[in-house]
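Novice: okay, structure incoming, though there's no sequence with it:
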């Protein structure tokens, strides 16, 4: 069996990738970390047919010169790579052409590799769609909050009434708004006792997702790596004893503890992961006051480094290193 060679496709600064690459280096596993924004501006890719098969070489000259024969790669971690960038000396229309050609070339060449993927780009793209996630979750028997996705203000108002005004709004995609000259601003899950009349007409401008507000006791962050489940309970209780709507925006002390999933819930989440063909996913679940579990979403490229810092013995980075290097199948 050949020695493992791990290709990590990620942005230049990525704490989660850092933690895994460090472990792989300590184990003397060959790692080629690559930011796709280096291509084609500072890199070359050559895909050549030979009598015995294909010969593919990636050469990066961003910081010195380093190269990788892609046929040697045993696993690829598709870890939030950045957009391709063309030479700035080109006219804008030519830059656009070069970027599109780069995406087609690199996407096709990489996808043809007989390597273990975490996760294949096409698989990850499909799994990112929240409407599809919610449908699949229901199909495998998971509970989901009552949900409506609409850009019809009247339908949104009707849904709010059906939920007695106890609803939340969240973004369908990343929830990031990039304002000119400023930092990206996140759109977090927001509780609404009612949709303000001055806001309601704006629903018409873009599809919105509204869900019933779950009377939750706590949240679960479930990290799945190659079929192994790592479950963490997240407590974000306010001074009034009520958990915060979105723990990412909680200003108090979040408490993270290892937890165990009921077998029935784990089995259904396994079905969801198999349906999407995901080797990795970060799943968010809300648990209500009577112990019912509600699936919220799965992030095929979710962060996990902070969980290793918060929960001693969790060892998510080590588990990912195991999977990428073939130690854990």
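Specialist: Received it, and whenever you're ready, just let me know what you need. Please read these numbers as outputs of a predicted model, since none were measured by experiment.
Novice: switch to C-alpha atoms for all contacts and neighbour counts from now on
Specialist: Noted.
Novice: and the nearest residue in space to residue 260 that is not next to it in sequence, which of the three is it?
Specialist: Spatially, and ignoring its direct neighbours in sequence, residue 260 is nearest to residue 231 (6.2 Å; C-alpha to C-alpha, 6 or more residues apart in numbering). What DSSP: H, G, I helix; E, B strand; the rest coil gives for residue 231 is strand.
Novice: before we go on, here's another structure to hold up against the first:
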């Protein structure tokens, strides 16, 4: 059996599942909406029973793909317990969840929740050590520091240090974008504030979205610089006139460095963003271990969903 842990109704996962069924694979798909009602873990046994009557026996798992999400327990403490007891019991459940993920990591797998949340700053430093060029960056909490950084590098942008906000609440969408930090933005800063990430702005000739799958880079070039709406952050999609996207042959030396980076991060899959400057320099920006790859697949006819299904099928042998 192939186990998939994913977000509810994740389109990419659904496409991979279709291919797995085409290959006659037995699969079990779980998401946050599947509630664990009974847990049975011992030295050599892991059984999870869910409210929908399904049972997950780890001895039956032949391959595992962590896509997104986590395990959810129905087990709760009595409502009249003090908050400190609720906090303690939550830590107890988190320890059980950690053990479950550790045991899944011992199985043939494509990825794990244990390295799904990458630290942007750590990754940039590791990428630089792997030989990839990165932009200059700084984490600051005073206006003076930001001003000095802008004077040194000219045009700068600001980004989230960790994962950016991307959520909907009360019919309002909250989304963080990369944006140019102008002098008037610096002038409006208080003398001190919570630490923020500031990065040297890199002019783009075009940008690359790369899906990495166990040593192979599938690359798409995005001509986002030709549209002022998408020139700083291509996620400001122009739905009336979408950016042109096409297959791209990544230079072997860059592919080797990306492979080295991903191995150091213990990642078997991931979506990587790189800018190609007007001087044809390849500048690494970030890697998202659970990034979407459907657009890379469809725009470039890479059939990545089929490739992922094939890898999982081979792992299950």
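Specialist: Yep, that arrived. A quick note: this is a predicted structure, and the numbers were derived from the prediction, not measured.
Novice: ok, back up a step: quick one, what contacts the residue nearest to residue 260 of structure 1?
Specialist: 220, 221, 222, 223, 258, 259, 260, 261 (C-alpha atoms under 8 Å, 6 or more residues apart in numbering).
Novice: cutoff 6 Å now
Specialist: Shown in contact with residue 231 of structure 1 (C-alpha atoms under 6 Å, 6 or more residues apart in numbering): 221, 222, 258, 259.
Novice: same question, residue 16 of structure 1
Specialist: residue 305.
Novice: could you say which helix or strand holds the aligned partner of it in structure 2?
Specialist: Superposed on structure 2 with TM-score structural alignment, residue 16 of structure 1 falls opposite residue 12. Using DSSP states H and E, residue 12 of structure 2 sits in helix 11-22.
Novice: now swap in residue 298 of structure 2 and tell me
Specialist: Assigned by DSSP H and E, residue 298 of structure 2 falls in helix 294-300.
Novice: and the contacts of that helix?
Specialist: 220, 246, 247, 303, 304.
Novice: how about the helices in the stretch 51-200 of structure 1?
Specialist: 92-111, 121-127, 130-139, 153-162 (DSSP state H, counting those that start in this stretch).
Novice: the corresponding residue of structure 2 for residue 25 of structure 1: neighbour count?
Specialist: Aligned by TM-score structural alignment, residue 25 of structure 1 pairs with residue 21 of structure 2. Residue 21 of structure 2 has 12 neighbours, counted by other C-alpha atoms under 10 Å.
Novice: what about residue 21 of structure 2, distance to residue 2 of structure 2?
Specialist: 11 Å (C-alpha to C-alpha, to the nearest Å).
Novice: now residue 149 of structure 2
Specialist: Relative to residue 2 of structure 2, and taking C-alpha to C-alpha, residue 149 of structure 2 is found at 50 Å.
Novice: go on, residue 211 of structure 2?
Specialist: 22 Å.
Novice: between those two, point out the one with more neighbours.
Specialist: Using other C-alpha under 10 Å, the more surrounded residue of residue 211 of structure 2 and residue 2 is residue 211, with 26 against 22.
Novice: gap between the more buried one and residue 217 of structure 2?
Specialist: For residue 211 of structure 2, the distance to residue 217 of structure 2 - C-alpha to C-alpha - is 6 Å.
Novice: cool, and residue 110 of structure 2?
Specialist: Plainly put, residue 110 of structure 2 is 15 Å away from residue 217 of structure 2 if you go by C-alpha to C-alpha.
Novice: neighbour-wise, which of these two wins?
Specialist: Per other C-alpha under 10 Å, whichever of residue 110 of structure 2 and residue 217 has more neighbours is residue 217, with 23 against 20.
Novice: alignment lookup: that one to structure 1.
Specialist: Per TM-score structural alignment, residue 217 of structure 2 is aligned with residue 229.
Novice: excluding chain neighbours, what is closest to its match?
Specialist: Per C-alpha to C-alpha, 6+ apart, closest to residue 229 of structure 1 is residue 223, 5.9 Å.
Novice: quick check: the one you found touching residue 282?
Specialist: Yes: taking C-alpha atoms under 6 Å as the definition, residue 223 of structure 1 is a contact partner of residue 282 at 4.5 Å.
Novice: give the contact list for the residue mapped onto residue 74 of structure 1 from structure 2.
Specialist: In structure 2, the residue equivalent to residue 74 of structure 1 is residue 62, according to TM-score structural alignment. Contact partners of residue 62 of structure 2, counting by C-alpha under 6 Å, 6+ apart, are 1, 2, 316.
Novice: rerun that using 7 Å as the cut-off
Specialist: 1, 2, 108, 316 (C-alpha atoms under 7 Å, 6 or more residues apart in numbering).
Novice: just the ones in strands from the residues you listed, please.
Specialist: Applying DSSP state E to the contacts of residue 62 of structure 2, the entries found in strands are residue 2.
Novice: neighbour-wise, give me the winner out of the contacts of residue 62 of structure 2.
Specialist: Most surrounded of these: other C-alpha under 10 Å gives residue 2, at 22 neighbours.
Novice: right, and it touches residue 29 too?
Specialist: No: Residue 2 of structure 2 is beyond contact range of residue 29, at 8.5 Å (criterion: C-alpha atoms under 7 Å).
Novice: and for those two, which residues touch both?
Specialist: Joint contacts of residue 2 of structure 2 and residue 29 (C-alpha under 7 Å, 6+ apart) do not exist.
Novice: my guess is residue 170 of structure 1 contacts residue 189. True?
Specialist: Yes: assessed by C-alpha under 7 Å, residue 170 of structure 1 is found in contact with residue 189 at 4.6 Å.
Novice: which residue in structure 1 lines up with residue 2 of structure 2?
Specialist: Match for residue 2 of structure 2 (TM-score structural alignment): residue 6.
Novice: and residue 272 of structure 1, what's its match in structure 2?
Specialist: That one, residue 272 of structure 1, aligns with residue 261 by TM-score structural alignment.
Novice: its match: what's it in contact with?
Specialist: Residue 261 of structure 2 touches 126, 127, 130, counting by C-alpha under 7 Å, 6+ apart.
Novice: what about the corresponding residue of structure 1 for the second one, how many residues nearby?
Specialist: Residue correspondence, TM-score structural alignment: residue 127 of structure 2 in this structure matches residue 137 in structure 1. When neighbours are defined as other C-alpha under 10 Å, residue 137 of structure 1 has 24 of them.
Novice: who are the contact partners of residue 137 of structure 1?
Specialist: Shown in contact with residue 137 of structure 1 (C-alpha under 7 Å, 6+ apart): residue 272.
Novice: equivalent analysis for residue 18 of structure 1, please.
Specialist: With C-alpha under 7 Å, 6+ apart, residue 18 of structure 1 has no contacts at all.
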